[in-house]
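Visitor: coordinates for the following, if possible.
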Amino acid sequence: MRFLSDRVSMEETEGATSVVISARLKPAARTLLVTWTLAWTLCGAYMMWELIRMPPGEIRQYLLVFMAFWLYFEIRIGRALLWRLYGFELLRIKDGVFTIKDSIWGFGTARDHFLENVNDLRVLDIDEASWKWQMNESFWVIGGERLQFEHLGRTQAFGKGLTAEESRAVLKELQRAIGRSARRAAAGK
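Guide: As a prediction, the model looks like this:
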């Protein structure tokens, strides 16, 4: 196993290449995210307590709607926290298949893409000054993809949280692995 950076590792074996991208944050950002999640959860618990104690009426209906929105964002924040504390993005090229998996504690759905259908693997074109990119790159969301390819007419983005240097290094290694896989397929192995 070799490391492309402190968060990106790569392993090449006979017939397979694997890249693991850690979603870990710097300690200050991790502390801020945990604190924010805890505060959001405690505020929601307090609002739930008040909802239980409140007599029926118009304000209670308002609070029920509010709690539905709170729950939606509680789930989003919880997933982002789990992703940042325990998540990895796993990339594997093996037997003519490019597999991408977002893994939290080993759980996650692997998406397989046959290499003959993968086209135009490249660094994602981004406008770093745009508001949308800044929000997607924030540490409190699961996002910040830096690489993409075309697969059966659809764009697939991956490489969450990579820096520009890391994305170029991962792209170079993936292109080499795809080339090796194509040569093995042509040789009939």
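Visitor: drop to CA atoms for contacts and neighbour counts, all remaining ones
Guide: OK.
Visitor: what are the ranges of the strands in this structure?
Guide: Applying DSSP state E to the chain gives strands spanning 2-3, 8-13, 16-22, 87-94, 97-104, 110-114, 118-123, 147-151, 154-158.
Visitor: residue 135: neighbour count?
Guide: If you count neighbours by other Cα atoms under 10 Å, residue 135 ends up with 13.
Visitor: and if you look at the one 4 residues further on?
Guide: By the criterion of other Cα under 10 Å, residue 139 has 21 neighbours.
Visitor: so what's it up against?
Guide: Neighbour list for residue 139: 25, 29, 84 [criterion: Cα atoms under 8 Å, 6 or more residues apart in numbering].
Visitor: circling back to that earlier point, figure out which of the strands of the chain is closest to residue 132.
Guide: Closest approach to residue 132 among these (Cα to Cα): strand 154-158, 15.4 Å.
Visitor: let's have the strands of the chain in CSV, adding mean neighbour count.
Guide: Putting the strands of the chain into CSV (neighbours: other Cα atoms under 10 Å) gives the following:
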stretch, mean neighbour count
strand 2-3, 11
strand 8-13, 15
strand 16-22, 21
strand 87-94, 22
strand 97-104, 20
strand 110-114, 14
strand 118-123, 16
strand 147-151, 18
strand 154-158, 16
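Visitor: residue 71 is nearest to which of those?
Guide: strand 97-104 (20.8 Å).
Visitor: quick one: which of the contacts of residue 139 sit in helices?
Guide: 29, 84 (DSSP state H).
Visitor: now, of the contacts of residue 139, which are buried?
Guide: Buried members of the contacts of residue 139, scored by 16 or more other Cα atoms under 10 Å, are residue 84.
Visitor: ok, which of the strands of the chain comes nearest residue 62?
Guide: Closest to residue 62 of those, according to Cα to Cα: strand 97-104, at 35.0 Å.
Visitor: one more, for comparison:
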Amino acid sequence: MEFLSPRVSIERSKDRLSVVISARLPKWQETLLVAWFLAWLLSGGYIFYSYLHLPHGGLRQYLLVFLAFWAYFALRIGKAVAWRLKGFESWRLKGGVFTLKNSIFGLGKARDHFVENIQDLGPLGRNERSLKWQINESFWVIGGERLVFTDRGRKFGFGKGLNDKEVGALLPLLEHAMHRERGRAEQPAGQP
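Guide: Just a heads-up that it's a prediction; the model follows:
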């Protein structure tokens, strides 16, 4: 196993390529994210306490709707915190199948893509001045994909949180491995 950076590890063999990208943040960002989540939980707890002690009426209904929105965002923030503390993205290229998986605590759904269906593999086009890009790159969301490919007309982004140097090192490696897998798939059965 080799390490491209403290967050990115690569394992290669003759018939397989595996890349694991950790979602860990610098300590100060982790601390800020956890503090934000705890403040969110405390504020929601206080509002829920207030809700329980109000008489029936319009304000109580308003707080119930407010708490529904609060709960939705509490789940989103909780997932982002779990992703940043214990999450990782893994890629595996083996046997003509490219597998992508986002794992939190080792759990997550793997998505398989046949190498012969993958087209337009490359860096994700970005406009660093756009608000959408800035929000997607922020540390409080699960996002920041830097690579993209097309599989049967549908685009898939991956490579969460990679920097330009890591993209520059991983992309040729992945392209070479996919070219090798396509060559294997085209060989007639029984030939080495």
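Visitor: hang on, the earlier thing: need the contacts of residue 139 of structure 1 in a markdown table (columns: distance to residue 111 of structure 1).
Guide: Formatted as a markdown table, these follow (distance: Cα to Cα, whole Å):
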| residue | distance to residue 111 of structure 1 |
| --- | --- |
| 25 | 25 |
| 29 | 29 |
| 84 | 21 |
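Visitor: what about the residue of structure 1 positioned farthest from its centre, distance to residue 63 of structure 1?
Guide: Within structure 1, residue 55 marks the point farthest from the mean C-alpha position, 42.9 Å out by Cα atoms, centre = their mean. Here the criterion is Cα to Cα, to the nearest Å. By it, residue 55 of structure 1 lies 12 Å from residue 63 of structure 1.
Visitor: my guess is residue 40 of structure 2 meets residue 74, correct?
Guide: Yes - using Cα atoms under 8 Å, residue 40 of structure 2 is in contact with residue 74, at 7.0 Å.
Visitor: okay, and the common contacts of the two?
Guide: Between them, residue 40 of structure 2 and residue 74 share no contacting residue, judged by Cα under 8 Å, 6+ apart.
Visitor: what about residue 7 of structure 2, neighbour count?
Guide: 16.
Visitor: which one in structure 1 is aligned with residue 51 of structure 2?
Guide: Using TM-score structural alignment, the partner of residue 51 of structure 2 in structure 1 is residue 51.
Visitor: ok, now which ones touch its match?
Guide: 60, 63-64.
Visitor: can you redo those as TSV with distance to residue 47 of structure 1 and neighbour count?
Guide: TSV is the format used below for these (distance: Cα to Cα, whole Å; neighbours: other Cα atoms under 10 Å):
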residue	distance to residue 47 of structure 1	neighbour count
60	11	16
63	8	16
64	10	15
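Visitor: I'd like those written out as CSV, with distance to residue 100 of structure 1 added.
Guide: Putting these into CSV (distance: Cα to Cα, whole Å) gives the following:
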residue, distance to residue 100 of structure 1
60, 45
63, 41
64, 39
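Visitor: overlap between those and structure 2?
Guide: Cross-checking these against structure 2 gives 60, 63-64 as conserved contacts, using both residues aligned by TM-score structural alignment, their matches' Cα atoms under 8 Å.
Visitor: for those, which one is nearest residue 158 of structure 1?
Guide: residue 64 (37.1 Å).
Visitor: so who does that closest one touch?
Guide: residue 51.
Visitor: same check on the one 10 residues further on?
Guide: In this structure, residue 74 of structure 1 makes contact with 37, 40-41, judged by Cα under 8 Å, 6+ apart.
Visitor: now render these as a markdown table, adding neighbour count.
Guide: Output for the contacts of residue 74 of structure 1, formatted as a markdown table (neighbours: other Cα under 10 Å):
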| residue | neighbour count |
| --- | --- |
| 37 | 18 |
| 40 | 15 |
| 41 | 18 |
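Visitor: looking at the residues you listed, which one is closest to residue 180 of structure 1?
Guide: Nearest member of these to residue 180 of structure 1, counting by Cα to Cα, is residue 37, at 44.3 Å.
Visitor: please look at that closest one and residue 78 and confirm they touch.
Guide: Yes - here residue 37 of structure 1 reaches residue 78: they are 7.1 Å apart, a contact under Cα under 8 Å.
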